[in-house]
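Visitor: Only the shape, not the letters, is given here:
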């Protein structure tokens, strides 16, 4: 039996099934794929084109539309999904799970809809959406209880308008497309369902969608339609609907030929429709779950990136224009798509989603303005965004008024960057925004279920070493230089001119690295950053500061703030808040990066805001247990807040496979030992003993810790007996007995208790015997004669004297 040839799409692990489509990504096999399965190239199956009209919302001349999420064009009714009626409809049902949610979250599939049920019985444009195609003024509005005119002339400029569908059920377009009825409408055209009589497979006709113009006399809309004919036929992406053909049909009123775009029919529901119909247990509408919204964003951004890579801008992204069908999303309505740098075509968008009008009027549409619309759409889907097209048309509501934003700091920062009023501060590409969205999704999911979801970063190396690890002689104190030496490193941009040269550096001593960098054959920003780091490692703080370039005013680069933050941490004269502010900006730019949060947490701890540091440490640790520094930082902040049980719980989460597991367990033992006896319970002493006995320590370290355990236990026992003898460890350390001199006389009987620590019953006599034994064991290991005698003296001072 011949095995199925592997899919040729880069990164796909699927195989082409008998029907010629990949069982994983759903792409059609290129011609000859079975014979050339090893070929490195493969054509993607076309998947994109418009099916839902975009409302005109902001041309350079100031055209505006009232279409919004709450009052826009009807959406969702059978406008998305996978092509049906071609013999391939089973492909999406039999294929493996799609990648919706980046394989991190299960998004409920949306069933396909029967095309015949999607047709509107009485198609009409709501009066609230009728505007003059020329000046944008409201037209066709009712008065005195009388409905508005569907056709007529604008009272302001006399331009003719018409909001009637031009095609009727039964009309035959180009002799092959039989109209079944109108599906929906948008700013650039009516959308009709039709049957392609010329193409049938297994006796089933192919369903298609035809899109024409709402008003055939609108020159801007006509120009947009012509633009679609020029380049949209080449759009070929699995998350964008496919254009099949172009057709013409005479206008029933004027007799002039009207052009129609013929596209695949897809039968799911729009994200707008899903959001409007998402109900809570009491039946009231509630926002979609955040994880689901993030999954949607991760899915659609590659489609926008595909357009951007080909010099195209979508311009009118919104929940209305994204369809969820089964386990796939598709962008619809490419009517507003334009080429980058096009300063002539009319600009279409939707208030509340589109970038600020002054930006579009001066700078024009851009990748940044497209990503702005994605950020706005995510916000509308994820929380009750009242006033998003009016009061907050170009801003986000305060976080304190939106519980989701207050609870999900990283998500809030992501939205802030995507919708920044300064285009240079937004994400530079759809790919980078998708990467940060994925990081935020990992954080959200890990916070919910406690399961780590680590992933390799596209921006940073792993942390180089752990900082803040408790020493065996004392608890760790955070040090800025230690943090700088341990934090992850920003990855070198492979497109940088100096990338090849930097790869040749051997990583020797810092002085040699500085010399090599100063004589490098090329210059670049990456080389400058490497020089800053090398001078820091060499201890040349002034030289590192002098090498760091000033921020570029036209394009924000988070690495400038990152390295400035490292300089601030390394400078003992710098204010602790300086580094915190700088790393906080990096966190703003990279809200899905654990490395950015880790640096911000450490700087916040050094600046004294332990609560803020604890929140960030916990987020990092929950997502990725590879950041052991975050675990120790979280334990420190919990201890500082008096949460000893919480600190021990974090120490226990450091796995035994980690090189820092023993240090964590020793720290967990000491959590019980560094408090006053009044705060101790028997269970604390037993837990410390159990932990110590489980550790495989050398004799020196074991007996040192045993001394600490026994001293703490002795203080606790004495306090419980009411003798008021004080803390024996402190007295013994001074070289005298706990009672002020000589050996303490202890009754022979033991305290009534079932507990044992390190093999000794929790009574004063037995604890003293255990402490004496540990002191003598340490003395036997001590090579220094004076120190050895001091330990023997301590052993003698705590030895009990029994009176019979």
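Guide: All right, it came through fine. All values derive from a computational prediction rather than experimental measurement. Residues are numbered from 1 along each chain as shown.
Visitor: alpha carbons only for contacts and neighbour counts from here, please
Guide: Will do.
Visitor: and the nearest residue to residue 191 once chain neighbours are set aside, how many residues sit next to it?
Guide: Nearest residue to residue 191, sequence neighbours excluded (C-alpha to C-alpha, 6 or more residues apart in numbering): residue 211, at 4.5 Å. Neighbour count for residue 211, taken as other C-alpha atoms under 10 Å: 30.
Visitor: now do residue 273
Guide: Look at residue 273: counted by other C-alpha under 10 Å, it has 18 neighbours.
Visitor: Excluding sequence neighbours, find me the nearest residue to residue 692.
Guide: Distance criterion C-alpha to C-alpha, 6+ apart; nearest residue to residue 692, sequence neighbours excluded, is residue 669 at 6.9 Å.
Visitor: for the host helix or strand of residue 298, packing partners?
Guide: If you go by DSSP states H and E, residue 298 is part of helix 290-309. Packing partners of helix 290-309 (3 or more C-alpha pairs under 8 Å, 6 or more residues apart in numbering; DSSP states H and E): strand 328-331, helix 367-382, helix 430-449.
Visitor: Residues contacting whatever helix or strand comes next after it, please?
Guide: Counting by DSSP H and E, the next helix or strand C-terminal to helix 290-309 is strand 312-313. Contacts with strand 312-313, where a contact means C-alpha atoms under 8 Å, 6 or more residues apart in numbering, come from 304, 307, 337, 338, 339, 340, 365, 366, 367, 370.
Visitor: which secondary structure elements does the very next helix or strand once past strand 312-313 contact?
Guide: Counting by DSSP H and E, the element after strand 312-313 in chain order, helix or strand, is strand 322-325. Here strand 322-325 touches strand 269-270, helix 271-276, strand 328-331, going by 3+ C-alpha pairs under 8 Å, 6+ apart.
Visitor: Use this one as the comparison:
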């Protein structure tokens, strides 16, 4: 710093909190003096000067920055290859609480060693130039780079500070959270996390200020906080693991969008109607809401839990931004048990609730549960037998009771499942899995509104998981809420191309909205490695031809459907049935006057038939006779021959 001094707006008495050192009548305020209200001395000048030697080995080079707990100096370590180090002292050596915090910092930091936390080398003392009293200085690793606050302050095209891309900010948080979890594992709380305290150094970020750290059960030490970042309960009940996670979420919000975080929105977030980013990335918004919930018990319980959900949100954000899928394995849900809504004989009808419930992912068993081993071996047991086995277990753990409820749903004993779940809700701490199974029960009962409420709760608690979004998508589809169904199906499919139920659902909803091209595009995006690739191709053919107004059909639609059918390997009866659908659509188009027909280019045909009524009727006759030969039922065979005769072109023979 060319001119190291504390801004007047940040000068307050360490004893009574009154403003001190403020200028009047255009004259600058004094940096040293006595508080007019309580008489406590204050000093806001650096205690070290360039060239001064601290602790016999650290040569001061100058001031780097200042903060609520102390000046930060750059120094050269003469004893270790002249490496650069950072010295952190007290802002006002008359501040008893600050001195206690520095001593606490020295004690705790001896235990800390993490790649994303600045290293502490030493703790030295040096006389105060005013009165000769010894002042403590922490000697820390020098980390070059910019703080996240500085990165957030970069001007945009309009000259104003520009928010960070949300994916970039999340990536920073995902590096910081393990460091925070490491501190929590040592029984320490960071207390005062904010963008100022994180530096990006090359390909790594580091926490650089541990001045507010103290032990989790320390109720005596002063707690340092920053308005706009700290949790509201810190003032009354003190900091906690959940309040630390709160500060990370608040920092994410500050980094990614503009809002008055220190005043109007000091303890809350603006809503998506005010911030387009939150409307675009609903999962991100829900994650911020959970992490900053006014009730600490409703927030993330650990840094790892927040990492898991934030990672899922990041995958989704990236997939939305660049269109590239980012699949990931969930630690909370199994994969889909069965793809639903993929039956091409009924497509594009929405899948029945029972089919959805049977295909949905299921929550993973907590491996710490005493019955986890037994439940793992019971995976292939017949549900009816499993009910008896589970009921006979003497210790009815949470996992056993949840498995009972799930098995009753599979057996369609929905009232029994509800009784099990209601008992769990009464006797155990809140558990998102209860809401999940309540949602499945409501869906099985064809009560989509109740199902939506339960699945929405799970989504808010687990915003990084795909399963709640898929459940909401199919629920909204059953409710006829096409925009919402489209949004959720699209989020799931963009992120993970193995979630084939989402692809079929998205295609159905787009088709119902008249977007046939969009429906076909989704079905075409099902990878050929998927077990549902063939059904997706067949659904695409039907999307192009089934239930079409001839005036809406185009020559290209018919040719694409025919070419797709000819490229597939199908058994004879199925191929012939689809051929009949395509040929009938083509004939209807021809009889309607061939709207939108190509006026130039080579002559086109569909399944070997020229686009004329006579040729198409001939193709239909051959197809019906092929089906008749394949039919085993005599009456069915006769009916197909009659259809062939009815459509047969008029000939002399």
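Guide: On my side now, so go ahead. Values in this document were obtained by computation on a predicted structure and should not be read as measured data.
Visitor: care to give me the TM-score?
Guide: After superposition, the two chains reach a TM-score (TM-score structural alignment, normalised by the length of structure 2) of 0.96; 646 aligned residues with a C-alpha RMSD of 1.8 Å.
Visitor: before we move on, the earlier item: counterpart of the residue nearest to residue 692 of structure 1 over in structure 2?
Guide: Residue correspondence to structure 2 (TM-score structural alignment): residue 669 of structure 1 is matched to residue 541.
Visitor: rewinding a little: contacting residues around the residue nearest to residue 692 of structure 1?
Guide: For residue 669 of structure 1, the contacting residues are 687, 688, 689, 691, 692, by C-alpha under 8 Å, 6+ apart.
Visitor: So what does the first one match up with in structure 2?
Guide: With the correspondence set by TM-score structural alignment, residue 687 of structure 1 lines up against residue 560 in structure 2.
Visitor: Name the residues of whichever strand or helix holds its match that are buried.
Guide: Secondary structure from DSSP H and E places residue 560 of structure 2 in helix 555-567. By 16 or more other C-alpha atoms under 10 Å, the buried positions in helix 555-567 of structure 2 come out as 555, 557, 558, 559, 560, 561, 562, 565.
Visitor: Stretch 232-252 of structure 1 too?
Guide: Using 16+ other C-alpha under 10 Å as the test for burial, stretch 232-252 of structure 1 gives 232-233, 235-244, 246-247, 249.
Visitor: Can you list which of the residues you listed are found in strands?
Guide: Of the buried residues of stretch 232-252 of structure 1, the ones assigned to strands by DSSP state E are 243, 244, 246, 247, 249.
Visitor: against structure 1, where does whatever helix or strand comes next after the helix holding residue 560 of structure 2 fall?
Guide: As assigned by DSSP H and E, the chain's next helix or strand after helix 555-567 of structure 2 is helix 572-591. With TM-score structural alignment applied, helix 572-591 of structure 2 matches the range 699-718 in structure 1.
Visitor: The residue nearest to residue 191 of structure 1 maps to what in structure 2?
Guide: Under the alignment (TM-score structural alignment), residue 211 of structure 1 pairs with residue 88 of structure 2.
Visitor: I'd assumed residue 72 was in contact with that match.
Guide: Yes. The pair residue 88 of structure 2 and residue 72 passes the contact test of C-alpha atoms under 8 Å, sitting 4.5 Å apart.
Visitor: Tell me which stretches of the stretch 701-804 of structure 1 form strands.
Guide: 745-747, 756-757, 760-761, 801-803 (DSSP state E, counting those that start in this stretch).
Visitor: Where in structure 2 does the first one fall?
Guide: Mapped onto structure 2 with TM-score structural alignment as the criterion, strand 745-747 of structure 1 occupies no residues.
Visitor: list the buried ones in that strand?
Guide: For strand 745-747 of structure 1, it's none, nothing buried (16+ other C-alpha under 10 Å).
Visitor: Any idea how far that strand is from the middle of the chain?
Guide: 65 Å (C-alpha atoms, centre = their mean, to the nearest Å).
Visitor: And the third one, by the same measure?
Guide: Put simply, strand 760-761 of structure 1 sits 53 Å off its chain's centre (C-alpha atoms, centre = their mean).
Visitor: equivalent range in structure 2 for it?
Guide: Using TM-score structural alignment, strand 760-761 of structure 1 lines up with residues 609-610 of structure 2.
Visitor: Just give me the mean distance for the helix holding residue 298 of structure 1 relative to structure 2.
Guide: With mean C-alpha distance after the TM-score superposition for structure 1, helix 290-309 of structure 1 departs from structure 2 by a mean of 0.7 Å once superposed.
Visitor: Quick one: work out the angle between that helix and helix 367-382.
Guide: Angle between the axes of helix 290-309 of structure 1 and helix 367-382 is 160 degrees (criterion: axes from the mean of the first three to the mean of the last three C-alpha atoms, to 10 degrees).
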